[in-house]
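Colleague: Just to be clear, the model below is a prediction. Sequence and coordinates:
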Amino acid sequence: MREVIARHGLSASKALGQNFLFDEQLLDRIAAIPGDLSGRQVLEVGPGPGGLTRALLRAGARVTAIEMDRRCLPALAELGEAFPGQLRVVEGDALKLDHAELMGGEPFAVLSNLPYNVGTALFVRWLGGQNWPPLWTSLTLMFQQEVAQRIVAQPGGSTYGRLAVLAQWRAEAKLAMKVHRSAFTPPPKVMSAVVHVTPCAIPEGVSARTLERLTEAAFGQRRKMLRQSLKGVPGAVEVLEKLGIDPQRRAETVSIREFTQISRELG
């Protein structure tokens, strides 16, 4: 990979949130997290010069890679030639593309060393929507360790928030691997971690849109009591009383099960 980067004169762009990984053993371990990828469709966002892409192709995956940095396209084209028929590169902004349409409406796994500046927005988008189960079969994603801890957090702690609820109310999220900052070029200021998410059954009668609105209000003012933070959600305070949930509690003490119960009552 270092040779590829040198040959194409590439360097990580701070503006695009890029940090390159070169350790092939580490990349192979990440590619192995969702299980056997042989013949499976995989979506990768922000492949850069293709470090993780190479590991996915070695694992036998059929990879669709979305890259908006034109400087990286020649290196990815070179990689495509080395693995004929396995790699398709789409130039564009992953936040503006329809991923299900891009993958032909077929199930796919998502594996990405996500650019730091769009990682959370993409993650929330993959978790959203009323249609469930989603077309993606799993999400295996590299985040800053702080963000990863927020995704797998349990109620009661400072890291528990909206991201944890959205990730866990109808999916299983686990911390799969920690990655030291020294593994990247250039090394970021923080540690990183890989999160693995798989969809579960959706709780009956719960609207994703309602839950998203509820958690946005509750955690948008997390230091306030629920009776204050949920004022903007019609009927929410009355539902708390109906369910026997103390309106003086703060959002970080409310379990995922309680959030789904409130959402179900709100309709």
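Modeller: Noted; the coordinates are in hand. Numbers count the residues shown, from 1 in each chain.
Colleague: CA atoms for contacts and neighbours, from now on please.
Modeller: Will do.
Colleague: Can you give me the neighbour number for the nearest residue to Pro186 once chain neighbours are set aside?
Modeller: Counting by C-alpha to C-alpha, 6 or more residues apart in numbering, Pro186 lies nearest to Asn19, which is 5.9 Å off, once chain neighbours are set aside. Number of residues near Asn19 (other C-alpha atoms under 10 Å) recorded here: 21.
Colleague: so Asn19 touches Ala183, yeah?
Modeller: No: if you go by C-alpha atoms under 8 Å, Asn19 and Ala183 don't touch, sitting 9.5 Å apart.
Colleague: From Leu114, how far out is the residue nearest to Pro186?
Modeller: Using C-alpha to C-alpha, to the nearest Å, Asn19 is found at 9 Å from Leu114.
Colleague: Please compare the first structure with the one that follows:
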Amino acid sequence: MNVVREPLASVIARHDLAARHALGQHFLLDPGITERIVELSGPLAGRHVVEVGPGPGGLTRALIDSEAASILAVEVDPRAVTIIDELATEAPERLRLIEADATTLDLTTLCPAPRRVISNLPYNVATPLLVGWLRQAAAWERLTLMFQLEVAERICAAPGTSAYGRLGILAQWCARCEAIMRLPPGAFSPPPKVWSAVVEITPHAEQPSPELFRAMEKVTAAAFGQRRKMLRGSLKSIGGEKLLAAADIDGARRAETLDVSEFDRLARIFLAQGT
């Protein structure tokens, strides 16, 4: 689609859309970058895409230009809502806007399948949004998400590394996770203090039940709540000795040494024991 559009910097100035730290806003203005993110997300023909925090609409423009069947934009900032409303006139039958806090919504009820999420997530809600989507991983075909680099590294971290913890275990338990793009602070307006990265999250065919997911959350919360403790100590509040014995895991180990399959075993036993 060859559309002559007002430059994003001009749109931002016209609507006085100064980024707000409280909303975790850092805007992507380079169309080459936003187009590349959409390209890396894979073929979108017939797919229904959710974008959280479109801001001035840089990524939204690239999504409109893609073959996505529909785009659902969720924005909490009234200033940005006005901008996306203007942009919706380009594709009134494909682009729908909801003014709301995405953390309060069940997006699977608002977007038909097959569903994808493609977003430059607001930094302040990126992690809770991801965990919420992981709870519903079976409903999503793929998530292509921008995070602070530190968060992206946690999502993709391997056992035994300093970044490995609860978030990586939950994400890798439910999906294949891969960092596919890194961006320096200067790619954003205003520049954040850190690098950022796009992570591709592709849910596994088999997903844990809601009950098992909650069990995994409890086990990992206990295990990493006192990270430097041995497991027999950190898991004490949830029946550590009995749980570790049933899972055949040495209680002298620390949480960061267990791989995802070992945490899966602990979560399943924890759920079965009804601790």
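Modeller: Yes, it's here. Nothing here was measured: the structure is a model prediction, and the numbers come from that model.
Colleague: ok, for Thr60 of the second structure, nearest residue in space, not its chain neighbours?
Modeller: Pro54 (6.4 Å).
Colleague: which ones are touching the aligned residue in the first structure for the one you found?
Modeller: Counting by TM-score structural alignment, Pro54 of the second structure corresponds to Pro47 in the first structure. The contact partners of Pro47 of the first structure, by C-alpha atoms under 8 Å, 6 or more residues apart in numbering, come to 53, 65-67, 112-113.
Colleague: Closest one to Phe123 of the first structure out of those residues, please.
Modeller: For the contacts of Pro47 of the first structure, the closest approach to Phe123 of the first structure (C-alpha to C-alpha) belongs to Ser112, at 10.9 Å.
Colleague: In three-state terms, how would Leu141 of the first structure be classified?
Modeller: Assigned state for Leu141 of the first structure: strand (three-state reduction, DSSP: H, G, I helix; E, B strand; the rest coil).
Colleague: Show me where the stretch 1-150 of the second structure has its strands.
Modeller: Along the stretch 1-150 of the second structure, the segments classed as strands by DSSP state E, counting those that start in this stretch run 27-28, 48-52, 70-75, 95-99, 115-120, 140-148.
Colleague: residue nearest the centroid of the first structure?
Modeller: Centroid check for the first structure by C-alpha atoms, centre = their mean gives Phe123 as the closest residue, at 3.3 Å.
Colleague: Identify the residue of the second structure aligned to that residue.
Modeller: In the second structure, Phe123 of the first structure lands on Leu130 (TM-score structural alignment).
Colleague: Next: Gly80 of the first structure.
Modeller: In the second structure, Gly80 of the first structure lands on Ala88 (TM-score structural alignment).
Colleague: so what's that match closest to, chain neighbours aside?
Modeller: Leu95 (5.6 Å).
Colleague: Ser237 of the second structure now?
Modeller: Per C-alpha to C-alpha, 6+ apart, closest to Ser237 of the second structure is Ala222, 7.5 Å.
Colleague: I figured Pro155 of the first structure hits Val254, correct?
Modeller: Yes: counting by C-alpha under 8 Å, Val254 is a contact partner of Pro155 of the first structure at 6.5 Å.
Colleague: Mind listing the shared neighbours of those two?
Modeller: What both Pro155 of the first structure and Val254 touch, as defined by C-alpha under 8 Å, 6+ apart, is an empty set.
Colleague: More neighbours: the two, which one.
Modeller: Val254 (20 against 16).
Colleague: aligned partner of the more buried one in the second structure?
Modeller: That one, Val254 of the first structure, aligns with Leu258 by TM-score structural alignment.
Colleague: any idea which helix or strand carries the closest residue in space to that match that isn't next to it in sequence?
Modeller: Leaving aside its sequence neighbours, Leu258 of the second structure sits nearest to Pro159 (C-alpha to C-alpha, 6+ apart; 6.4 Å). Under DSSP states H and E, no helix or strand contains Pro159 of the second structure.
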